[in-house]
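>>> got a sequence here, can you build the structure:
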Amino acid sequence: MGHNHSHHHHHSHKNVNGRNLLISIFLNILITVAQVIGGIISGSLALLSDALHNFSDVLSLIVSYIANKLAGKEASFRKTFGYKRAEILAAFINASTLIIVAVLLIVEAIERFQNPPKIESGLVIWLSIIAIAGNGFSVLLLKANANDNMNMKSAYLHLLTDMMASVAVLIGGLIMKYYQIYWVDAGLTLAIALYLIVMGYGLLRDSYRVLMLFTPEDLNLEEVVADIQTVEKVANVHHVHIWQLNEEEIHFEAHIDFTEDISLSEFDMILNKIEDLIFHKYDINHINIQPEFNKDDAKDVIVQD
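Got it, this is the predicted structure:
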């Protein structure tokens, strides 16, 4: 019986995001092919690991692009929420691949530490410069929307970490060229992998929390319930569920016991007060309330259904 205070659409942003993702996909395909060829010719594991990460970027960007397009689709009788969760799912997949790639790189780096091969450093240097330029441009394209969209943030993190990895490969190439210290290739690969794990874990945790319908971390459920119970004629708030559908929608549903057997029109007025209260204080913008009076049911805030 609740309604939505603010239902903003972001189709123009979605179009811009989609275009920028498409440009980044083509750039990363070119970089990946160049690095694979260069890594095989030069014998550089750091360059091949960077190519592998770039390939994971291509896959993650494709996932993000598809999710970006799906998220704009309308709801239907068969899909009442539409595809609003698509971008959260994409963020979870991309964060997972980031960590999987990192583990594979760690295994390869440890093997290379035991027997560091001689590497053609000149090719490594030039290809890493190309990768820095391509990824740097892609990072700039996606940066604007990375703060308010998990899907765009996952794509942005893939590209940012790859740019940082290319910088590390460049430094390694210079050290190998001028000092002939070839174990630095494996050392940098290990450092890149650890950095990927650190960057991917936070996004994996956040997207997992949304997919599992956990209470948003910045919301205190006890405070929300206490505030609603200050509204006139509200006796008790129970059977509460609160979850985040995506980055734009927080949903709240609850049973509310009233002190009187109020009319439907009076309930609507009280509902408006509740909606105003929790929207402006907690940014909860989708509310569904079941009104009750002297109903014999469990009155706990959290009821195990």
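
>>> okay, CA-based contacts and neighbour counts for the rest of this
Noted.

>>> count of neighbours near Ile40?
For Ile40, the neighbour count with other C-alpha atoms under 10 Å is 12.

>>> skip the chain neighbours and tell me the closest residue to it.
Computed as C-alpha to C-alpha, 6 or more residues apart in numbering, the closest residue to Ile40 that is not its neighbour in sequence is Leu48, at 7.5 Å.

>>> that neighbour in helix, strand or coil?
helix (DSSP: H, G, I helix; E, B strand; the rest coil).

>>> so Asn288 is in which element?
strand 286-292 (DSSP states H and E).

>>> who are the packing partners of that strand?
Here strand 286-292 touches strand 250-258, helix 264-282, going by 3 or more C-alpha pairs under 8 Å, 6 or more residues apart in numbering; DSSP states H and E.

>>> now the ones you listed in CSV, with distance to Lys84?
Output for the helices and strands packed on strand 286-292, formatted as CSV (distance: least, C-alpha to C-alpha, whole Å):
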stretch, distance to Lys84
strand 250-258, 12
helix 264-282, 20
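
>>> pick the most buried one from the ones you listed.
strand 250-258 (a mean of 20; mean count of other C-alpha atoms under 10 Å).

>>> and Leu221, how far is that from Leu48?
48 Å (C-alpha to C-alpha, to the nearest Å).

>>> which one's more surrounded, those two?
Between Leu221 and Leu48, counting by other C-alpha under 10 Å, Leu48 is the more crowded of the two (22 against 16).

>>> list the contacts of that one.
Counting by C-alpha atoms under 8 Å, 6 or more residues apart in numbering, Leu48 touches 35-36, 39-40.

>>> another for comparison:
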Amino acid sequence: MGHSHSHNHSHEVQGKNLLISIVLNIGITVAQVIGGLLSGSLALLSDALHNFSDVVSLIISYIANKLVKKEASLTRTFGFKRAEIIAAFVNAATLIVVAVLLINEAGQRFQEPPQIDSNLVIWLSILAIAGNGFSVLLLKKDSSSNMNMRSAYLHLLTDLMASVAVLIGGILMKYFQLFWIDSALTLGIAIYLIVVGWDLLKSSVRVLMLFTPDDLALEEIVKKISEIPEIKNVHHVHVWQLNEEETHLEAHIDFNEDISLSQFDVILEKIEHLVFHNFNINHVNIQPEFGKCDDKDLVVQD
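Just a heads-up that it's a prediction; the model follows:
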């Protein structure tokens, strides 16, 4: 059996930025809860609840970021490489749960819009915009290459947008007495949370369930490998992501001749080079076969 490792090194996620964002969001959450209770604004309280979910998600992301750097061991041969994917899943799920709670509360408030202290809403939303805006800038770079950081970034970005909406609502309440806008904004924030949360939830579930990555076609990978002259058949294929930096290929390969181990190593190098440069697959595990009577289907139920 051949097994190769070709790591694709990405820039290291900065845990310090996460820590700064956590501290900022704790401060924003406390201020918004107090302000929401004093002003009677559900939108402000919903923004506070979302900010609290941000704090939880950022803490989860921070812990995952630390865990993923731990070395592998005899009892954990992959180490904690999947910690960040689990964090992304948990964070996405919390976004959806928070959204459902907000929709329920907004529906009740629509029937009897309460009087709201708009001045407090305006100033606290400005505070939240400043804090979340700074946090978004801190995490933006890492969010493009790391699912865990993207989940934290999305939490903060949606909260930034929510705070902008709350500010607009506060202005409309102050100058036009449109107090129903508070519930309408809460509903809009909740729907947006569901949209972004569901997309991230699906992505993290695909990785956790070892599904073939969306951007890879199994038939195309097998076709390319089968073009190597010494290979007769490629079957029993699995392609999955361990995390966002490691994509694995496992397959059984029939050879036209009963080749030696050294000959197999040469062909294995060809396969590694081919799948890495064409499909960005950086871990290859091949079981060589010659004249073996087994299932030759592309995908085989283990």
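
>>> got a list of what His255 of structure 1 touches?
237-240, 289-292.

>>> make it 6 Å
Taking C-alpha atoms under 6 Å, 6 or more residues apart in numbering, we find His255 of structure 1 in contact with 237-239, 289-290.

>>> kindly report the same for Asp57 of structure 1.
Neighbours of Asp57 of structure 1 in contact, by C-alpha under 6 Å, 6+ apart: His158.

>>> what residue of structure 2 matches up with it?
In structure 2, Asp57 of structure 1 lines up with Asp54, judged by TM-score structural alignment.

>>> next one: whichever strand or helix holds its match to chain centre, how far?
Assigned by DSSP H and E, Asp54 of structure 2 belongs to helix 42-67. The chain centroid and the centroid of helix 42-67 of structure 2 are separated by 14 Å under C-alpha atoms, centre = their mean, to the nearest Å.

>>> stretch 122-135 of structure 1 now?
Distance, centroid of stretch 122-135 of structure 1 to centroid of chain: 28 Å (C-alpha atoms, centre = their mean).

>>> one more: stretch 177-196 of structure 2?
On C-alpha atoms, centre = their mean, the centre of stretch 177-196 of structure 2 falls 24 Å from that of its chain.

>>> quick check: Lys84 of structure 1 vs Leu196 of structure 1, distance?
Per C-alpha to C-alpha, Lys84 of structure 1 is found 27 Å from Leu196 of structure 1.

>>> cool, and Glu248 of structure 1?
Taken as C-alpha to C-alpha, the span from Glu248 of structure 1 to Leu196 of structure 1 is 27 Å.

>>> kindly report the same for Leu211 of structure 1.
22 Å.

>>> so the two - more neighbours on which side?
Leu196 (25 against 16).

>>> mind checking the SS state of that one?
Leu196 of structure 1 ends up helix, using three-state DSSP.

>>> aligned partner of it in structure 2?
Under the alignment (TM-score structural alignment), Leu196 of structure 1 maps onto Leu193 of structure 2.

>>> contact partners for its match?
Applying C-alpha under 6 Å, 6+ apart, the residues near Leu193 of structure 2 are 95, 99.

>>> any idea how far it is from Thr94 of structure 2?
Taken as C-alpha to C-alpha, the span from Leu193 of structure 2 to Thr94 of structure 2 is 10 Å.

>>> aligned counterpart of Asp214 of structure 2 in structure 1, please.
Matched by TM-score structural alignment, Asp214 of structure 2 corresponds to Glu217 in structure 1.

>>> burial measure for that match, as a count.
For Glu217 of structure 1, the count of nearby residues is 10 (other C-alpha under 10 Å).

>>> measure it to Ser42 of structure 1 for me?
In this view, Glu217 of structure 1 and Ser42 of structure 1 are 48 Å apart by C-alpha to C-alpha.

>>> and Glu222 of structure 1, by the same measure?
Per C-alpha to C-alpha, Glu222 of structure 1 is found 60 Å from Ser42 of structure 1.

>>> show me which of these two is the more surrounded one.
Ser42 (19 against 9).

>>> who's in contact with Phe252 of structure 1?
241-242, 287.

>>> aligned to it, what sits in structure 2?
Aligned partner of Phe252 of structure 1 by TM-score structural alignment: Leu249.

>>> any idea what Ser125 of structure 2 aligns with in structure 1?
Match for Ser125 of structure 2 (TM-score structural alignment): Ser128.

>>> against Asp50 of structure 1, how distant is its match?
Distance from Ser128 of structure 1 to Asp50 of structure 1, by C-alpha to C-alpha: 9 Å.

>>> one more: Tyr156 of structure 1?
16 Å.

>>> settle it for me: which of the two has more neighbours?
Counting neighbours by other C-alpha under 10 Å for Tyr156 of structure 1 and for Asp50 shows that Asp50 has the greater number, 31 against 27.

>>> dump the residue contacts of the counterpart of Asn148 of structure 2 in structure 1.
Using TM-score structural alignment, the equivalent of Asn148 of structure 2 in structure 1 is Asn151. By C-alpha under 6 Å, 6+ apart, the contact set of Asn151 of structure 1 is 87, 90-91.

>>> show me which of those is closest to Ile270 of structure 1.
Nearest to Ile270 of structure 1 out of those is Glu87 (C-alpha to C-alpha; 35.0 Å).

>>> quick check: the aligned residue for the closest one in structure 2?
The alignment partner of Glu87 of structure 1 in structure 2, by TM-score structural alignment, is Glu84.

>>> all strands for the stretch 51-200 of structure 1, in order.
In the stretch 51-200 of structure 1, no strands are defined using DSSP state E, counting those that start in this stretch.

>>> what about the helices in it?
86-114, 121-143, 150-179, 184-211 (DSSP state H, counting those that start in this stretch).

>>> adding distance to Glu275 of structure 1, write those helices out as CSV.
Output for those, formatted as CSV (distance: least, C-alpha to C-alpha, whole Å):
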stretch, distance to Glu275 of structure 1
helix 86-114, 26
helix 121-143, 34
helix 150-179, 26
helix 184-211, 22
